[in-house]
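**Q** any chance you can model this:
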Amino acid sequence: MPWHALTILALAACVTLLTEIMPAGMLTSIGAGLGVPQSGAGQFITAFALGALLSALPCAALTREMGRKRLLLTGLAGFFVTDCGNALVTNLAASLVLRFLAGCAGGLIWGLFAGYAARLAPAPARGRAITIAGSGVTLALVLGAPLSALIGQVLGWRGVFAGVGISSGLLGLWAIAALPDVAGMRGGTRLDLLSVLRRPGIVAVLLVIFSYVTAHSLLYVYIEPLLAPSGLAHRVDGLLLVFGAGSVAGLILTGILIDRYLAGLGTIGILMLILATALLAAALSEAQVVCFAVVLWGMSSGGFAAITQSAMAHISGDAMDVAQGMATTAWNGAVSLGGIIGGLLLAHQDVGYFPAVALGLAAIAMIAFRGIIAPRLVH
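**A** Alright, predicted model coming up:
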C-alpha cells in the first residue's frame, strides 16, 4: 500500500473539506464581521458548494487525459489564493465570489480524488485505498471543524481562513516534492456524459448521494442554531468533536470491511442517519438525546464518502473519472440545496423542522440504496 502518497491525498481531502465546512462553527462571528444575519453567513458554504457543483463535471470531462498530480496542485493553489483572500476582504459580495472560486478548486479535487487513490493501489485493495485517502475527510470533521471554531474565538474567523490557506500552500509544496503522478485515461473511446449516466446503477448512486448529503448539510451547516433548543449552542465546538469521534469510528469500521461488505456497510450507514434524525425530530430539546444522535450521525457520515465512491468505482468501470465528477456535482448540489433549505427554514420557520426534513431525505437514500445499488455490489 503506497502509504506516503495516500497520506498526501488524505491531507488534500482534509483541506478541501475544511475549506468548505469551516464557516459552520463560526456563523455568528462571520455574520457580525460582515454585518449579515446567520442565514446570510450560511451562504458561505452554499457558495462553495455551487462552485464545486458547476465545475466538477466540466473539469472531469476536459481533464480526463491529464496527469492527476498537476490537477491536484492546481486545486491546492486555488485554496491558497481564495482562503487567504477571504482573510482580507471586508464585504459579503467579495467573500461569496472567493468562496465560489474556492468551490471550483474543490470540484476539481473531488472529481479526481477517488480515481487517483484507486490507481495508486493494487486492484484488490482499491476500496481500502479510497478509504485511507478519504480519512482526511474525517480528520477535517474530527479536528479541523472544532479547532476552527475554537481558533476563531481567539483569532477571529479571518485568522482561520488565513491558516487554512497557508496550510494548502504548504501541502502543495510537499506534493510537488513527494507525490507520484498518475496518468489520465488515455486513448480509447471518448465518453460523453449521457452515455455514462445511462449505465445501470449510476443514477441510483447519484440519488443516494444527493438525498443523503442534502440531509447532512441541512443539519451540519446550521448546527449552531440547531443546538439552541437543547441549550448546547454555546458548546458547538464540543458537539463537533463528538460528531468527529463518531466519524472516526465509522471510518475505521469502513476501512476494515469495505472490500468485503460494501453493500452491508452502506445499508447500516444510512440506517444510522435515519435513527439520528428520528431522535432529533422527537427530542430536539433533550441534551442527552441530541448528543447520542450526533454520535450516530457522525458514525454514519464517517464512511459514507468512501462507501459511495467505492460503489461508483465498482459500477462505472472505465468511466470512473467522469462518474466521480458526476458524484461531486451531486454532492455539492446537495450541499447547496441543504444550505438554501436551511436558510429558508431558519428565516421563516424554526429549527424544529430541520430533522424532520432530513429524516425524509435519509429515507429516500435508503430506498435507492437497498432497491437498486446493493444488489449490484454483492459479489
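
**Q** please make it C-alpha for all contacts and neighbour counts, starting now.
**A** Fine.

**Q** contacts for stretch 344-357?
**A** Outside stretch 344-357, the residues that touch it by C-alpha atoms under 8 Å, 6 or more residues apart in numbering are Ser39, Ala215, Leu218, Leu219, Pro225, Leu226, Thr277, Ala278, Leu280, Ala281, Leu284, Gly342.

**Q** secondary structure for these - can I get that in a markdown table?
**A** As requested, these are exported to a markdown table (DSSP: H, G, I helix; E, B strand; the rest coil):
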| residue | secondary structure |
| --- | --- |
| Ser39 | helix |
| Ala215 | helix |
| Leu218 | helix |
| Leu219 | helix |
| Pro225 | helix |
| Leu226 | helix |
| Thr277 | helix |
| Ala278 | helix |
| Leu280 | helix |
| Ala281 | helix |
| Leu284 | coil |
| Gly342 | helix |
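
**Q** most widely separated two among those residues?
**A** Farthest pair in the contacts of stretch 344-357 (C-alpha to C-alpha) is Ser39 and Ala278. Separation: 24.3 Å.

**Q** Leu9 contacts Ala133, correct?
**A** Yes. Counting by C-alpha atoms under 8 Å, Ala133 is a contact partner of Leu9 at 5.4 Å.

**Q** which ones are touching the nearest residue to Gln43 once chain neighbours are set aside?
**A** What sits nearest to Gln43 in space, not counting adjacent residues and going by C-alpha to C-alpha, 6 or more residues apart in numbering, is Gly339, at 6.7 Å. Contact analysis of Gly339 by C-alpha under 8 Å, 6+ apart lists Gly42, Gln43, Ile45, Thr46, Ser217, Leu218, Val221.

**Q** neighbour-wise, which of Ser39 and Ala278 wins?
**A** Ser39 (21 against 18; other C-alpha atoms under 10 Å).

**Q** hang on, the earlier thing: which of the contacts of Gly339 are buried? Put it as a ChimeraX command.
**A** In ChimeraX, this line selects whichever of the contacts of Gly339 come out buried by 16 or more other C-alpha atoms under 10 Å:
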select :42,43,45,46,217,218,221
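
**Q** can you put the contacts of Gly339 in a markdown table and add distance to Gly159 and secondary structure?
**A** A markdown table is the format used below for the contacts of Gly339 (distance: C-alpha to C-alpha, whole Å; DSSP: H, G, I helix; E, B strand; the rest coil):
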| residue | distance to Gly159 | secondary structure |
| --- | --- | --- |
| Gly42 | 18 | coil |
| Gln43 | 19 | helix |
| Ile45 | 18 | helix |
| Thr46 | 21 | helix |
| Ser217 | 24 | helix |
| Leu218 | 26 | helix |
| Val221 | 20 | coil |
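
**Q** one more, so I can put them side by side:
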Amino acid sequence: MRGVIMQAPGEVRVADGAADAPMGRIAVPGSADSPVPGDRLPLAALLVMALMGFILIATETMPAGLLPQIAAGLSTSEGTAGQLVSAYALGTVIATMPAVALTRGMRRKPVFIVGALGFLVANIITAFSGEIALSLASRFLAGAFSGLIWGMLAGYARRITAPKYAGRALAIASIGTPIGLAVGTPLGSWLGTTFDWRWSFGTLAVLTLITALLAAALVPDAPGQAVASRVPLVRILHIPGVAVILAVIVTWMLAHNIVYTYISAYLRSGNLRLSVDVALVTFGVAALIGIGITGAVIDRALRPLVLGSITLFIAAGVVFIIGHESIVAVLVAIVLWGLAFGGAAAQLQTAISMASGENADVANSMLGVAFNVAIFAAGVIGAVVIGNFDGIALPVVMSGLALTALTVAFVGRRTAFPTKP
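**A** Below you'll find the predicted structure:
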C-alpha cells in the first residue's frame, strides 16, 4: 500500500508499504499500513540514550581531574597528559562528519550499537595502556566514535517518537550531558585518587558495555535517511537556518566553556572559600532543573526558550562580575548559569533538526563539531585570558560572547529560531 508519510514540518514523501516508513513519523489518515508510534514517549529507549550521553561526557572530561595520576602512570608530564583531552576533541572534529555521512543511510540501531562498542574498545585500551602514544591514539578513537554517536542521537530520538513529543524526547535523551558534567568528572576523580586512574576508565568501559546491551534490548530500530533526500555535506550549510544555528552554538558554547574550564581561576580571583567540586555539582543540579524546564516547554515555545536561556546566561555572567567576592552571589550566579545552560543541548539540537529536516543526522554532526571546536578554542582563549588578566576577566568574556549569541539568535527569527514552528 502506498501512503504519505510526514517527514518533518512541511515535508512529505510517498512510501511503498510500512517497511519504507520511518518510525517516529505520523502517517496521514489513509495510510493504515504505515507504522505509527504510540502516544507515549519511548522512555526506556530515551533513557538508554541519556546513559550513553552521560558516558560520552564523562569520558571526555575525565582526564581533567586526573592529570597528576595519569602523568605518573604513563611516566610523562602533566602537560602531555592533558593532551588526552585535546586528542579526544580532535578525533571528534576530524571524524564526525565523514562518519555520519557514511552511515546516514544505514539503519539506526546497528550504527548506534557499533558506535557504543567502538567506544568501549577505546576506553579499554586507555584503561590498560602503558604508553602515552597508544593512550593518545585510543582517545582520538574514542572522540571519533563519540562524534558518530552524538551526530545520530538527536535524529534517532526524534525518529522513534511521535512528532508532538519530539522536543521532549530530545530533552530526555540529552539529560546525560548535565549529569555527566555534574557527576561524571567528580566521580572519576574520586575513583582515580582512591584506587587508580585506570579504574576510572575501566568503570566507564563497564558502563558502556551495559549501555550497548540495554540498547540491543530496549531501543527500537529506525531506518536511515532515504537516498533521495540526502544533501551533500557542503550544501547542508546552505540550508536556511543551519549556519545561523551553528554560529549561536560556537559563541554560546565558547562563552560557557571559558568559565567552566577555568572555574578554579575565577574562584581564586575573589579569594572565595568555595571548592571547584561544590561549584560544579551546584551547576550540575541547576542544569538538571534547566533541562526539565526545557523538556516541558520546548515543543511549544522553542524561540522564547532559546532567547530566554541566553538572556539568563548573560545575567549569570553579570552576577559573576559584580559579586565575585561574595560566596552567596557566586552561588546565585552558578545556579542561574546552570538553569540557563542545562537545556542548551536539547534546544540547539531541536533547532538544527527542524531546520535541516531529513538531513538532521549530518547537521547534528556539524553541531557536535561546533561544540568541540568551542571546547578547544575555550581552552586556548581562557589560558590567554588568565595568563594576562585576573580570573575576573573570564565572566567578562563570557558575557560578551553570550551577548553575541543572543543577537545572532534574535536575528534568526525566520529560519533558525522561527517565531512560529
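
**Q** shared neighbours of Leu9 and Ala133 of structure 1, anything?
**A** Ala117.

**Q** quick revisit: just put the contacts of Gly339 of structure 1 in JSON lines and tack on distance to Asn332 of structure 1.
**A** Output for the contacts of Gly339 of structure 1, formatted as JSON lines (distance: C-alpha to C-alpha, whole Å):
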{"residue": "Gly42", "distance to Asn332 of structure 1": "15"}
{"residue": "Gln43", "distance to Asn332 of structure 1": "13"}
{"residue": "Ile45", "distance to Asn332 of structure 1": "10"}
{"residue": "Thr46", "distance to Asn332 of structure 1": "9"}
{"residue": "Ser217", "distance to Asn332 of structure 1": "10"}
{"residue": "Leu218", "distance to Asn332 of structure 1": "12"}
{"residue": "Val221", "distance to Asn332 of structure 1": "13"}
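
**Q** between the contacts of Gly339 of structure 1, which is closest to Gly165 of structure 1?
**A** Within these, the smallest distance to Gly165 of structure 1 is 16.1 Å, found for Ile45 (C-alpha to C-alpha).

**Q** check contacts around the aligned partner of the closest one in structure 2.
**A** Counting by TM-score structural alignment, Ile45 of structure 1 corresponds to Val85 in structure 2. For Val85 of structure 2, the contact set (C-alpha under 8 Å, 6+ apart) comprises Glu60, Thr61, Pro63, Ala64, Arg139.

**Q** greatest separation within these: which pair is it?
**A** Ala64 and Arg139 (13.3 Å).

**Q** who has more neighbours out of those two?
**A** The residue with more neighbours, out of Ala64 of structure 2 and Arg139, is Arg139; 29 against 18, by other C-alpha under 10 Å.

**Q** report the secondary structure state of that one.
**A** Assignment for Arg139 of structure 2 (three-state DSSP): helix.

**Q** what does it correspond to in structure 1?
**A** Counting by TM-score structural alignment, Arg139 of structure 2 corresponds to Arg99 in structure 1.

**Q** so its match makes contact with Phe48?
**A** Yes. If you go by C-alpha under 8 Å, Arg99 of structure 1 and Phe48 touch, sitting 4.9 Å apart.

**Q** out of the contacts of Val85 of structure 2, which comes closest to Leu181 of structure 2?
**A** Thr61 (7.9 Å).

**Q** can you count the residues close to that closest one?
**A** Residues within reach of Thr61 of structure 2, counting by other C-alpha under 10 Å, total 20.

**Q** OK, contacts around the aligned partner of Ala334 of structure 1 in structure 2?
**A** When structure 2 is aligned by TM-score structural alignment, Ala334 of structure 1 is paired with Ala374. Neighbouring residues of Ala374 of structure 2 by C-alpha under 8 Å, 6+ apart: Val250, Thr251, Met253, Leu254, Asn257.

**Q** Ala374 of structure 2 and Ala402 of structure 2, how far apart?
**A** For Ala374 of structure 2, the distance to Ala402 of structure 2 (C-alpha to C-alpha, to the nearest Å) stands at 13 Å.

**Q** which residues do those two both contact?
**A** Jointly contacting Ala374 of structure 2 and Ala402 under the rule C-alpha under 8 Å, 6+ apart are Thr251.

**Q** need the contact list for the counterpart of Thr63 of structure 1 in structure 2.
**A** Residue correspondence to structure 2 (TM-score structural alignment): Thr63 of structure 1 is matched to Thr103. By C-alpha under 8 Å, 6+ apart, Thr103 of structure 2 lies in contact with Val111, Gly224.

**Q** roughly how far apart are Leu339 of structure 2 and Thr294 of structure 2?
**A** Per C-alpha to C-alpha, Leu339 of structure 2 is found 10 Å from Thr294 of structure 2.

**Q** again, but for Tyr266 of structure 2
**A** Tyr266 of structure 2 is 28 Å from Thr294 of structure 2, by C-alpha to C-alpha.

**Q** now Phe410 of structure 2
**A** 18 Å.

**Q** so between those two, which is more surrounded?
**A** Comparing Phe410 of structure 2 with Thr294 by other C-alpha under 10 Å, the one with more neighbours is Thr294, at 28 against 18.

**Q** that one -> structure 1?
**A** In structure 1, Thr294 of structure 2 lands on Thr254 (TM-score structural alignment).

**Q** let me know whether its match touches Gly303 as I believe.
**A** Yes. At 5.6 Å, Thr254 of structure 1 counts as touching Gly303 under the criterion of C-alpha under 8 Å.

**Q** what is in contact with these two at once?
**A** Thr131.

**Q** host element of Ala15 of structure 2?
**A** strand 11-16 (DSSP states H and E).

**Q** which residue range of structure 1 does that strand align onto?
**A** The aligned range for strand 11-16 of structure 2 is empty, by TM-score structural alignment.

**Q** buried residues in that strand, which are they?
**A** Under 16+ other C-alpha under 10 Å, the buried positions of strand 11-16 of structure 2 are Ala15.

**Q** which is the next helix or strand following that strand?
**A** helix 43-61.

**Q** what is that next one packed up against?
**A** Helix 43-61 of structure 2 sits against helix 83-103, helix 132-159, helix 166-173, helix 176-179, helix 185-194, helix 197-218, with contacts defined as 3 or more C-alpha pairs under 8 Å, 6 or more residues apart in numbering; DSSP states H and E.

**Q** can we see that at 10 Å?
**A** helix 83-103, helix 108-128, helix 132-159, helix 166-173, helix 176-179, helix 185-194, helix 197-218 (3 or more C-alpha pairs under 10 Å, 6 or more residues apart in numbering; DSSP states H and E).
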